[in-house]
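Colleague: My questions concern the predicted model and sequence given below.
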Amino acid sequence: MAKDGGGKGGTSGKAAAKSTTKAKGGSSSPEETLKSRVEDYARLADSFAKDPVVMRPQNLSGQARRLHVRKTIIEDHAVRIDQKAEGADQKFEKLSKDLFSFFRGTSLLFHRDMVGEDERMPTVLVLGDVHPVNFGVMPNADNVPIFGVNDFDDVIYGPFSWDLKRGATGFMLASQETGGHGKKMRRKIVAKFVKGYHEGMTFFSKHGDGTIRHMRPDNSPKVIRKLFDKSEESRKGWLWDRYLNENGLGFRANYELTPISTRLDEFQGYINQLVEANGLDSKGRAGTLKVKDVCMRHGQGTASLGLPRYYCLLEGPSQDATDDLIIEFKRARASALEGLVPANDFDAGGQGDRIAHGQSVHLASGDVFYGAVEIDGESFMSRERAPFRNDIDLEDLSKKSWKKYARACGLALAQAHARSDDAGQLDYEIEPRILEAMDPLPLFIDDMICFAEEALERLEQDHVYYKRDLKQGAFDVTLKRYR
């Protein structure tokens, strides 16, 4: 099991736990910040694998469940709450607006209900946060737009079924909230997602990982080609419309961007680290890899709202502000699945390194700027922003295209998982084992549907608890233990 945070010496554990301070006279303080419960849940995961009659959070109800929801959300945001981080209040408000935002922003709450589950299932490098909007268009190593999984913040080695359960719940929820579909249609959409996954895994089982080719504008399903068409934008127009100041020498200043040009030399050092670690060439489209400007980026994301994020502007090869590159540095956090997945023999690494490992495994010849650096003593992941980086607008999907899109996402997830034994740490062929674990397929699909329906019912009640607590100031401060 990966130990990238929350355990002994882990980043999240340090951030969430402050040692007892000394009061006057040398006596202990009457209070201390409550510690992270990652290790407690790791023990619960192990206990459940050995003794499935252990009660887990999903079995709680009433006020006990309400307190669990409150404590988990506070723990997940402890650093942001204590530091009064910009964007933390914005995230809490966003979670209250609608159920899908709540689902997207509370991955830890969702996965704690699964603690220790599916111990017998084949292990892969799971994405950790699968839902309809975490697939999209992004650049590959050749700067060609591809479609696939696009959020690696929660990657960790665990049962393949965890991604399918999260994805099934996400599709069922989104098709209800955004698509307005009835129960029968929602079930069909989830079934298409799981069947697409099985279809992709069957193909790779027969033809091998070497046949993996990402979905591009020329080989993708029609519903994905429309997303490619929507994502087309010239780099020059993208830069000047959204980012560059009046002379093109740096970032503009607005409510989204705050230039911090005094840190140019510092961020040049981070870019140099990426160049060395990834073996980047200073020729071609990357230009000289010279940093032109740096800014702070505000208000982006859902789960990551309130975490520091920087944009770094690199001089393009033309040196005329038409083909500059933007590299993003985003604060890395511990995987929401840390300490929850059943114990296994694989370690994806710590924080930013874990996220970079996820990208390198899940995407063949993916973004060359994916990596990890340390900024202000904290781990950050890096990646390129691009004019065609985009995800689906669920409101644009017709009734038929919902099922087609779900199938395409199932295929993309199968591609990512199939690389766990090729680019990942698995030393055996994973595809046949996954297909065997999904047999009989109709029963497996029905299990995924039933899981999603129960998870959605629980989520709806959790959201009621959350909104009630938010109004009463439950998330203004972290919890303390008093003696």
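Modeller: In hand now; what should we look at?
Colleague: contacts and neighbour counts: CA atoms only from here.
Modeller: Will do.
Colleague: Give me the nearest residue to residue 166, chain neighbours excluded.
Modeller: With sequence-adjacent residues excluded and distances taken as CA to CA, 6 or more residues apart in numbering, residue 166 is closest to residue 130, at 5.6 Å.
Colleague: try this one next to it:
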Amino acid sequence: MTENLTDQIINVRKKLRKETIATIFDEFDGEITGLDSEKRIRKYNKMLNSAFQFYRGSAFLFYYDITNMPLAYHTPVDKPTWLQGDLHFENFGAFKNREGHVVYDTNDFDEGYFGSYLYDVLRMTVSVALYSEELGFDEDAQYKLIKTYLEKYYSQLKEFATNGEQPDTLNFDESNTKGPVLKVVKELPNRESNEILNAITTVNGNDRKFREMEGLVHLSAEERLELEENWNEYINSVEPQNKQPNAFYNIKDVVKKLGAGTGSIGLTRYYILIEGDMKGDQGDLVLEAKEARMPAATHFFPYDELFSDHPFHQGKRVITAQKAMQYLQDPFLGYFTIGNHHFYVRENSPYDEGVDPSDLSSMENMSETVEMMGRVTAKAHARADELILTHQSEEEIIDAIGDEYDGFMAQMIAASIFYKGQVKEDFELFTDWCQNKYNI
């Protein structure tokens, strides 16, 4: 009888949680983002690959849960941090900055917004646990990796707050990285500058066009005209110090990119071939324009009043977040609008690469990698307060932790391992829901 009652309680809890998951995905992907069934199936198919991929695509669920979790050590509500917003293991990478130097940093700002630093840090530590578990690391190793990340995050903040190191000019490059991160930083310069251009375009005489290939779809005449009619908004949004003559941005060809990303699947993404520096077809350049929607975080802690534009442009928000968190960022950053859809633009660069999972089989390599990720996160949070915010984020975070460092560490580790377990349970419920509702 006791066992039956216990089973009944477990089943009721699972039923209620499954209904919560269904409601949240219907609300966010259906009502808020406006994805139709085809786009939702495409997104969910990718999320069904693993618990980590499910986590990547469920930021709205994360914020719904975590904002109801009684966490200590928050910064004051009126002293928020610029958040990356969707911080996880695969949103770090090496790339070439504006001056051509290879650096390691965060590389996705679609969810960039404001809130307590704890949300970025906890989203990252949960991802460390999920990602390392998929690589075969046990829970003891996960505990140690989370602890390493948090230690490096905190110590780097202390360097900024008390030892005078400057976050606004700090880069992580060949001189101060190690392990798998150093490997990718050193190997990236050897990549051919035209690698992406040659992979997805072809030249017929003097005319370069996108290839006919899976995942790339040419626009209809009406769609292309609509984009071209709004392209000047992008040109005018490029920062003056990065601006090229208008002819540089002339559109030669454009396609839609299908199936990229996880959380962003279903949002429109264009590859745009532009004239470039006009050195024949060798000067051609591919830009990526990606639709930007309201970030998940804004539904749980709105700080819209911090933006000067009301209502603010979602594409402008994304590139502002990137400018806030990175030093010497992409010179092609900009934004434009088509109808009620907001887009941001960046270079589709061949010099953009994350750490290879095959290099993360040892505890030493994983530890060195999460160390770098902790330091990068601290740099992003400390640097970003230079835009819009009037306080020093690193000082506010250090003050929020105060003399309770051990308590902070214990809370974050426990919360991370607990929520990793919740994600794994949710993944099973999500799998059942997808099977029942979408037959996938």
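Modeller: Yep, it's here. These figures come from a predicted structure and were not determined experimentally.
Colleague: tm score of chain vs chain?
Modeller: In this superposition the chains share a TM-score of 0.86, using TM-score structural alignment, normalised by the length of structure 2; 413 aligned residues with a CA RMSD of 2.7 Å.
Colleague: Just list the residues touching the aligned partner of the residue nearest to residue 166 of structure 1 in structure 2, thanks.
Modeller: Matched by TM-score structural alignment, residue 130 of structure 1 corresponds to residue 87 in structure 2. Going by CA atoms under 8 Å, 6 or more residues apart in numbering, residue 87 of structure 2 touches 120, 121, 123, 124.
Colleague: I figured the last one was touching residue 92, is that so?
Modeller: When you say that, I think you mean residue 124 of structure 2. No - using CA atoms under 8 Å, residue 124 of structure 2 is not in contact with residue 92, being 10.8 Å away.
Colleague: Have a look at these two and say which one is more surrounded.
Modeller: More neighbours surround residue 124 than the other of residue 124 of structure 2 and residue 92, with 27 against 22 (other CA atoms under 10 Å).
Colleague: which stretches of the stretch 151-300 of structure 2 form strands?
Modeller: 201-204, 207-210, 216-218, 251-257, 269-274, 285-292 (DSSP state E, counting those that start in this stretch).
Colleague: So for residue 353 of structure 2, which of the ones you listed sits nearest?
Modeller: Evaluated over the strands of the stretch 151-300 of structure 2, closeness to residue 353 of structure 2 peaks at strand 285-292, with 16.2 Å, by CA to CA.
Colleague: Contacts for the closest one, please.
Modeller: 110, 197, 267-276, 314-315, 318, 332, 341-349.
Colleague: For PyMOL, what selects the buried ones among these?
Modeller: Per 16 or more other CA atoms under 10 Å, the buried members of these correspond to this PyMOL selection:
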select buried, resi 110+197+267+268+269+270+271+272+273+274+275+276+314+315+318+332+342+343+344+345+346+347+348+349
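Colleague: Out of the contacts of strand 285-292 of structure 2, which sit inside helices?
Modeller: Among the contacts of strand 285-292 of structure 2, the members falling in helices (DSSP state H) are 197, 314, 315, 318.
Colleague: The third one pairs with which position in structure 1?
Modeller: Residue pairing (TM-score structural alignment): residue 315 of structure 2 is matched to residue 352 of structure 1.
Colleague: what does the first one give?
Modeller: With the correspondence set by TM-score structural alignment, residue 197 of structure 2 lines up against residue 239 in structure 1.
Colleague: just checking, the match of residue 315 of structure 2 touches residue 379?
Modeller: Yes - at 5.6 Å, residue 352 of structure 1 counts as touching residue 379 under the criterion of CA under 8 Å.
Colleague: in what helix or strand does the equivalent of residue 61 of structure 2 over in structure 1 lie?
Modeller: For residue 61 of structure 2, the aligned residue in structure 1 is residue 109 (criterion: TM-score structural alignment). Assigned by DSSP states H and E, residue 109 of structure 1 belongs to helix 107-112.
Colleague: which element follows that helix toward the C-terminus?
Modeller: Elements were assigned by DSSP H and E; along the chain past helix 107-112 of structure 1, the next helix or strand is strand 123-126.
Colleague: quick one: buried residues of that next one?
Modeller: For strand 123-126 of structure 1, burial by neighbour count (16+ other CA under 10 Å) applies to 123, 124, 125, 126.
Colleague: contacting residues around the nearest residue to the first one once chain neighbours are set aside?
Modeller: In this case it means residue 123 of structure 1. Among residues not flanking residue 123 of structure 1 along the chain, residue 159 sits closest, at 4.4 Å (CA to CA, 6+ apart). Residues in contact with residue 159 of structure 1, defined by CA under 8 Å, 6+ apart, are 118, 119, 121, 122, 123, 124, 126, 341, 342.
Colleague: So which residues of the stretch 1-150 of structure 2 form helices?
Modeller: Taking DSSP state H, counting those that start in this stretch as the test, the helices found in the stretch 1-150 of structure 2 are 2-25, 37-47, 51-56, 59-66, 117-134, 139-162.
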